[in-house]
Structure formats: structure tokens, C-alpha cells
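Trainee: Got a predicted model here, sequence first, then my questions.
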Amino acid sequence: MTAPSVSFEVFPPKTVNAAFNLWDTAQALAPLNPRFFSVTYGAGGSTRDLTQDAAHTLRRTSKLPVSAHLTCVGATMEETIEVAEGFHEAGVTEIVALRGDPPAGEKRFTPHPGGFAHSVELIEALALMDKFTIRVGAYPDSHPDAASQHANIQYLKRKFDAGADEAITQFFFETESFLRFRDQCVAAGIDKPIVPGIMPIANWKSARRFAEGCGTKIPAWMDEAYRAAERDGRTDLLSTSLCTEMCSELVEEGVDSLHFYTLNKPDLTRDVCRALGVTPQTQLENVA
């Protein structure tokens, strides 16, 4: 089995300790020669400045491609494009363009006055700049706001038609979720790359809560599996085993790239990558 290409998502730090965690994560995973690191936006655009700082620092210190998240939340069109220009000036030429989650306390997304109404408008504006590789989100188990899976896939097609180069999926718990979605996308005429998003489970309760919020289907057997693993103190072993098995199945089905949601905790991700044959190649430079 040929080892897949990999990429890693991290989130920007809000404290000094969190900054060290981010650096340790980059230090641990950069030697695996990822295609890129992606840096998230907080809910409601709450970490916009932190995202910029983290993206710039990762790019400068790792010399690896960085794909910065950019959303439609909490800013005018002009302000959002200004952020994109700042990314480009700092050498960050890849963007994950998203609608974004509503701010804390709000249940539904409401466009900012003068802002982009949805992700397709943002993608169109970025494509017109002709400066970025544009990635977008995709939802194998359907977006919570989509009327149906058909509508979910048609909206992804609109993103590609607007200028997106590649999609990264929300995480999922069963291989079949992605494979079924991939087939449906091909049937809908989508021919751009769709990369599965993988989340090694560091904490089942947190992962389950996050899955419920983003519409990811939760297999009943996983609750019992993690209850048993917690009793035996073997949750990391279970997580590594399940994630490695799923990734191996995906690679056997022709998937050549995987995107890992690290939650700034590199150990499980690194263990899974090594099990897949992704071996260290380079070292991250020290910050001068």
C-alpha cells in the first residue's frame, strides 16, 4: 500500500501555554512532510487576528505551505478581502474559504451588513484575486443547514463552479460515509479533489458532542467501545486502531490524501500516520 499524502489542521493559540502547544504540534508533525498546515478561525470569527498571527508564524518557521481559514462572519467584504491580502503578503497563498459558524449564543448564521452572504460569494471574490489556492468544506453526512443530501452536494458543486480547487470534508466515523459521498459527488459532475477529513479521537465525549453539532452520524457501537476502553484505560489504543483501520480502508479505495484534525494534540495523529507508512523526512527550523 502506497503511503498517502497528509495535511494537518491546527487552531490558533489564545494563551502562552496554548502557543507552546501549537509549536510542539508543528514540531512533531512537520517532519512528516505535510502538503500544508491549515489554521482555523474561531466560532463567529472570534480568532481572526490570532489566525493571521498563527498562519504567518507557521509559514515563516516551517517553510511549509499554510492554508489559512477565512470566513464570512463578522466583517464587511472589504475587511475580509483585506485579511486575504494580508495573508498573501505574508506568503500564505492557500485559503480555506468557509461561511463560518454563527457567533456564540446565536443558532443561525446571519450575514454581516456589507459582508459576504455565503461561502460561494467569498469563493468568487477570492478567485477573482487570482492569488490563492482555494479549499472549501464538504459534508459527507450532509451539512446541518442543508435541506437534503442532494442539496448538500449541489451546494458543494456551486463552490467548485465559483472557483474552489479542492474540498476537505468534515470528519466522519465510518469509511462508507465518505465513499458513498464521493460516489454521489462524481455522479453530480464534480471532478475536483475531495480530501477526507480525519479526526483521531483524543476524547470521546468531546468528539461525540462536536459530531452532534455538525451533523456527523454517530454509530451506536462506538459508545460501547469507548465505555469499555475507558474502563480498561485503553482509549488511546482504541482511537489509534480505529483511525488507522479507517484510513487504511480509504487508501485501499483509492484515496491518496488525508487531512487530519489534530486539535493541537499531535501524538495520536503522528501514530496513525506512522502506521500508514508516512515517515519523518524533514525537521522544523528553530524560531530565530
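Mentor: That came through, no problem.

Trainee: okay, CA-based contacts and neighbour counts for the rest of this
Mentor: Noted.

Trainee: Tell me where the stretch 101-250 of the chain has helices.
Mentor: 119-129, 149-162, 175-187, 204-214, 220-232, 235-252 (DSSP state H, counting those that start in this stretch).

Trainee: Take these and write them to CSV, including mean neighbour count and distance to L32.
Mentor: CSV is the format used below for those (neighbours: other C-alpha atoms under 10 Å; distance: least, C-alpha to C-alpha, whole Å):
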stretch, mean neighbour count, distance to L32
helix 119-129, 19, 30
helix 149-162, 18, 29
helix 175-187, 16, 24
helix 204-214, 14, 25
helix 220-232, 12, 29
helix 235-252, 18, 16
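
Trainee: So which of these is nearest L22?
Mentor: helix 204-214 (19.5 Å; C-alpha to C-alpha).

Trainee: Make CSV out of the helices of the stretch 101-250 of the chain and add distance to L70.
Mentor: Listed next are the helices of the stretch 101-250 of the chain as CSV, based on distance: least, C-alpha to C-alpha, whole Å:
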stretch, distance to L70
helix 119-129, 9
helix 149-162, 14
helix 175-187, 24
helix 204-214, 18
helix 220-232, 33
helix 235-252, 28
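
Trainee: A138 is nearest to which of those?
Mentor: Nearest of the helices of the stretch 101-250 of the chain (C-alpha to C-alpha): helix 149-162, 6.6 Å.

Trainee: How far away from the center of its chain is the closest one?
Mentor: Distance, stretch centre to chain centre, for helix 149-162: 18 Å (C-alpha atoms, centre = their mean, to the nearest Å).

Trainee: can you give me the strands in the protein?
Mentor: Secondary structure of the chain by DSSP state E: the strands cover 5-10, 37-39, 66-71, 94-98, 133-138, 166-171, 194-198, 257-261.

Trainee: Pick the most buried one from the ones you listed.
Mentor: strand 66-71 (a mean of 28; mean count of other C-alpha atoms under 10 Å).

Trainee: and it, what does it pack onto?
Mentor: Strand 66-71 sits against strand 37-39, helix 48-62, helix 77-89, strand 94-98, with contacts defined as 3 or more C-alpha pairs under 8 Å, 6 or more residues apart in numbering; DSSP states H and E.

Trainee: highest average neighbour count across these?
Mentor: strand 37-39 (a mean of 25).

Trainee: How about residues contacting that one?
Mentor: 7-12, 51, 54-55, 64-69, 96 (C-alpha atoms under 8 Å, 6 or more residues apart in numbering).

Trainee: Kindly recompute the last result at 10 Å.
Mentor: Contact with strand 37-39 is made by 6-12, 26, 29-30, 50-55, 58-59, 62, 64-70, 94-96, 259-261, as judged by C-alpha atoms under 10 Å, 6 or more residues apart in numbering.

Trainee: Would you mind listing the residues in contact with A207?
Mentor: By C-alpha under 10 Å, 6+ apart, the neighbours of A207 are F171, M199, P200, I201, G213, I218.

Trainee: Out of the helices of the stretch 101-250 of the chain, which is closest to V195?
Mentor: helix 175-187 (9.4 Å).

Trainee: next up, a second structure to put side by side with the first:
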Amino acid sequence: MLIRERLRHKRPVFSFEFFPPKTEQGEASLLRALERLAPLEPDFVSVTYGAGGSTRARTLEIVTRIKREFGIEAMAHLTCVGSTRDELAAVIDKLGDAGVHNVLALRGDPPRGRTEFEVTPGGFRFASDLVAFIHERGDFCVGVACYPEVHPEAVHAAADLAHLRTKVDAGADFLVSQLFFDNARFFEFVGRVKGAGIEVPVLAGIMPVTNVTQIQRFTQMIGASIPPSLARRLEAADGDPQEVFWTGVSYAAHQCRELLRPPGEDPFERPPRSVAGIHFYTLNKSPASRAIFQILRIAHTGLG
């Protein structure tokens, strides 16, 4: 099923993101994670695309297996980096032939060792170009990324919003946000998105903290902030992996419950707080995300 169709008929949706493993041990771990996730019946699972298209074949292989062997709707990430128009066309056509018709279109990060994006001769400069191109290749549902706390390369928030508007005008069907920990900033961002006339569904990107050093590195890379309350709790738990895990799970569960609160439940809230769904960044380790999903199913009737 196309994700845009799912979003028309079901709210909220829940999705989980994985990346192609580099080793046999990593592949076995990923397959175990998917086996444990399948009974939860997520709306879809996405698979990332390595820097410079380095995992192109593995991404295609994994999304095909997810759909065929686990019966879960799959979405493949696709970037402009390191690929010509013809190479991208070949990948898109292979996805379609494999029955994978959901794609997350991204400009992509520079290859390892480089700091700036460079256009591949015969390729695309912007994600919006890729969005339009994918739609030209067939009946695909195309998602794009958005940044609640502004893309690190954007001159300012208004410029970042203008780029997002261009991607939606090119045919983006829905938005998946970069990870964030401050719901207030996310709600402010959604307000600006709607104020700009962008009406496509927005999925909130949530990453449960399981490693303090790792999350500090990630947030520095993407320009996301860690609220003082969470920072204090993580500092107190650092050095105790189990305590870090449950701190991350409990905080992310609280985030999700607030994000999913039905509009109008609080008569004093402005604007109403509600999202189309939650997209979990799993880092190929699903226990934290699965735990949160189970918490949500218990706390909210009708989920799952």
C-alpha cells in the first residue's frame, strides 16, 4: 500500500527506520529486530541509503526482503549523492519491479571525508528535483525530510521553510521530521509549516536515547537541542547502560503521548497538539522503540 493512502485512512501511523548492516552479525541482528517488530504490525519500515549511495544494492535487497518475508510495507531511502539521472532511474525502476512503491527522497549527505555537497555530473542538486523525477517513473508515494530546528546548512528558518515548500510543490506526499527532543520546538515548526500553506501530513521523528555519547554526537551534527531536564537525567544515568535505556524510553514515551494527544483535549493549548504519526529512529536496535510502542498501546485505546 502507498503510505499516502494509509495516511488518508489511519491516524496515527507508526513507522521504524533501519539501516543496511555491514557485517553478517549486523544482518542477523537486523533480522531478529524485524522478526520481533512484525507482530506489532507497524504501518511501514524504512531503510536508509548510505553516504554517497554506498549501500544502494543493500537498501534495495533489504526493503524487498522486508516486504516479501515479513509482510511489512517498506520504504526505501534514495539520495542525489553520487548518482546520475540514469543510475537513479535504474534504482527507482528496480524498486517498482520489486513491489516497493514508497520512497523517501533526500538530497543526501556528502560522502565520507567531504564537508560540502557536490552535484554529480548528470545528477540532481536538490531533493525537490528527485521528488519530481520519482513521480515521473511511475505511481510512487514520495516522502521528504524536514527539520524542526532548521537544517544545519540553511541560512535561516525562513529559507529552510522555502526549501520545504519547493519539495512539497514538486510532489512530496508527506514529511518525516529529523529527530528532536523538544516538543515545543516541533509544535512551533508545525505551526510555521501550516502557516506557509503546507498541508501534507507530518510524521514526528523520535529517537529513544540508549547511548549518551552517541546522542550528543547526533544532535551536534543536525543542530538539535537537548532540553535541560533530559540532559540532567542523562548525566545522572551516564555510566549505567540500563538506567540510560530506561531514561531514554520513558522520556521518548512522554514525548509521544504529548505529540499524539487529540486536538482540543486541552482547551488552553494553542495550537492543538497532534501529529499524523511517529517515525522511530531505531539504529537497528528495536527494543527501545518496541517498548515505547507497547506503552502507547496500553495508554491509548485503539492503537495497534
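Mentor: That came in fine, so what should we check first? Just so you know, these numbers come straight off a predicted model, no measurement behind them.

Trainee: quick one: TM-score?
Mentor: The TM-score (TM-score structural alignment, normalised by the length of structure 1) is 0.93; 281 aligned residues with a C-alpha RMSD of 2.0 Å.

Trainee: one step back: tabulate the strands of structure 1 in TSV, adding columns for distance to A104 of structure 1.
Mentor: Converted to TSV, the strands of structure 1 look like this (distance: least, C-alpha to C-alpha, whole Å):
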stretch	distance to A104 of structure 1
strand 5-10	21
strand 37-39	20
strand 66-71	15
strand 94-98	17
strand 133-138	21
strand 166-171	20
strand 194-198	24
strand 257-261	22
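
Trainee: Please name whichever of these is nearest to C243 of structure 1.
Mentor: strand 194-198 (7.8 Å).

Trainee: if we can go back for a sec, minimum distance to G74 of structure 1: which of the helices of the stretch 101-250 of structure 1 has it?
Mentor: Among these, helix 119-129 sits nearest to G74 of structure 1 (C-alpha to C-alpha), with 13.3 Å.

Trainee: Structure 1: which residue goes with T213 of structure 2?
Mentor: Matched by TM-score structural alignment, T213 of structure 2 corresponds to K205 in structure 1.

Trainee: again, but for K67 of structure 2
Mentor: Under TM-score structural alignment, K67 of structure 2 pairs with R59 in structure 1.

Trainee: what's the answer for D97 of structure 2, then?
Mentor: That one, D97 of structure 2, aligns with E89 by TM-score structural alignment.

Trainee: Can you report how many residues neighbour S142 of structure 1?
Mentor: Residues near S142 of structure 1, counting by other C-alpha atoms under 10 Å, number 21.

Trainee: quick check, nearest of the contacts of A207 of structure 1 to P140 of structure 1?
Mentor: Out of those, the member with the shortest distance to P140 of structure 1 (by C-alpha to C-alpha) is F171, at 8.3 Å.

Trainee: I'd like to know how far that closest one sits from M246 of structure 1.
Mentor: According to C-alpha to C-alpha, to the nearest Å, F171 of structure 1 stands 12 Å off from M246 of structure 1.

Trainee: Likewise for V6 of structure 1?
Mentor: Taking C-alpha to C-alpha, one finds V6 of structure 1 at 15 Å from M246 of structure 1.

Trainee: cool, S142 of structure 1 as well?
Mentor: For S142 of structure 1 relative to M246 of structure 1 (C-alpha to C-alpha), the value is 20 Å.

Trainee: Could you do Y155 of structure 1 as well?
Mentor: Distance of Y155 of structure 1 to M246 of structure 1, given as C-alpha to C-alpha: 27 Å.

Trainee: Map V81 of structure 2 onto structure 1.
Mentor: That one, V81 of structure 2, aligns with V73 by TM-score structural alignment.

Trainee: Number of residues surrounding its match?
Mentor: There are 27 residues near V73 of structure 1, going by other C-alpha under 10 Å.

Trainee: just checking, it touches S46?
Mentor: Yes. Judged on C-alpha atoms under 10 Å, V73 of structure 1 makes contact with S46 at a distance of 9.0 Å.

Trainee: Overlap in contacts, the two.
Mentor: P103.

Trainee: rewinding a little: what's the spacing between the match of D97 of structure 2 and A68 of structure 1?
Mentor: 13 Å.

Trainee: what do those two both touch?
Mentor: Counting by C-alpha under 10 Å, 6+ apart, the residues touching both E89 of structure 1 and A68 are H56.

Trainee: which position in structure 2 aligns with I168 of structure 1?
Mentor: Match for I168 of structure 1 (TM-score structural alignment): V176.

Trainee: can you check A151 of structure 1 too?
Mentor: So A151 of structure 1 corresponds to A159, using TM-score structural alignment.

Trainee: same check, this time on K217 of structure 1
Mentor: K217 of structure 1 maps onto S225 in structure 2, by TM-score structural alignment.

Trainee: how about the match of A151 of structure 1, what does it touch?
Mentor: Counting by C-alpha under 10 Å, 6+ apart, A159 of structure 2 makes contact with V150, H151, R165.

Trainee: Just send the contacts of A207 of structure 1 back as a markdown table, with distance to A162 of structure 1 too.
Mentor: A markdown table is the format used below for the contacts of A207 of structure 1 (distance: C-alpha to C-alpha, whole Å):
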| residue | distance to A162 of structure 1 |
| --- | --- |
| F171 | 24 |
| M199 | 28 |
| P200 | 32 |
| I201 | 34 |
| G213 | 27 |
| I218 | 32 |
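
Trainee: What is the nearest of those residues to F36 of structure 1?
Mentor: F36 of structure 1 lies nearest to M199 out of those, by C-alpha to C-alpha, at 16.3 Å.

Trainee: Now for the closest one, how many residues are close by?
Mentor: Using other C-alpha under 10 Å, M199 of structure 1 has 21 other residues around it.

Trainee: Would you mind listing the residues in contact with it?
Mentor: 9, 170-173, 207, 239, 243, 259-263, 268-269.

Trainee: ok, now L259 of structure 2?
Mentor: L259 of structure 2 touches 183-184, 186-187, 204, 253, 272-278, counting by C-alpha under 10 Å, 6+ apart.

Trainee: Now with 8 Å, please.
Mentor: Here L259 of structure 2 is in contact with N183, R273, S274, V275 (C-alpha under 8 Å, 6+ apart).

Trainee: Pull up the gap between the counterpart of it in structure 1 and S257 of structure 1, please.
Mentor: Using TM-score structural alignment, the partner of L259 of structure 2 in structure 1 is L250. Distance of L250 of structure 1 to S257 of structure 1, computed by C-alpha to C-alpha: 9 Å.

Trainee: Next one: the match of V81 of structure 2 from R231 of structure 1, what distance?
Mentor: According to C-alpha to C-alpha, V73 of structure 1 stands 42 Å off from R231 of structure 1.

Trainee: out of everything not next to it in sequence, what's closest to the residue mapped onto E188 of structure 2 from structure 1?
Mentor: Under the alignment by TM-score structural alignment, E188 of structure 2 pairs with R180 in structure 1. Nearest non-adjacent residue to R180 of structure 1, counting by C-alpha to C-alpha, 6 or more residues apart in numbering: P140, 7.9 Å away.

Trainee: Fine, thanks again, bye for now.
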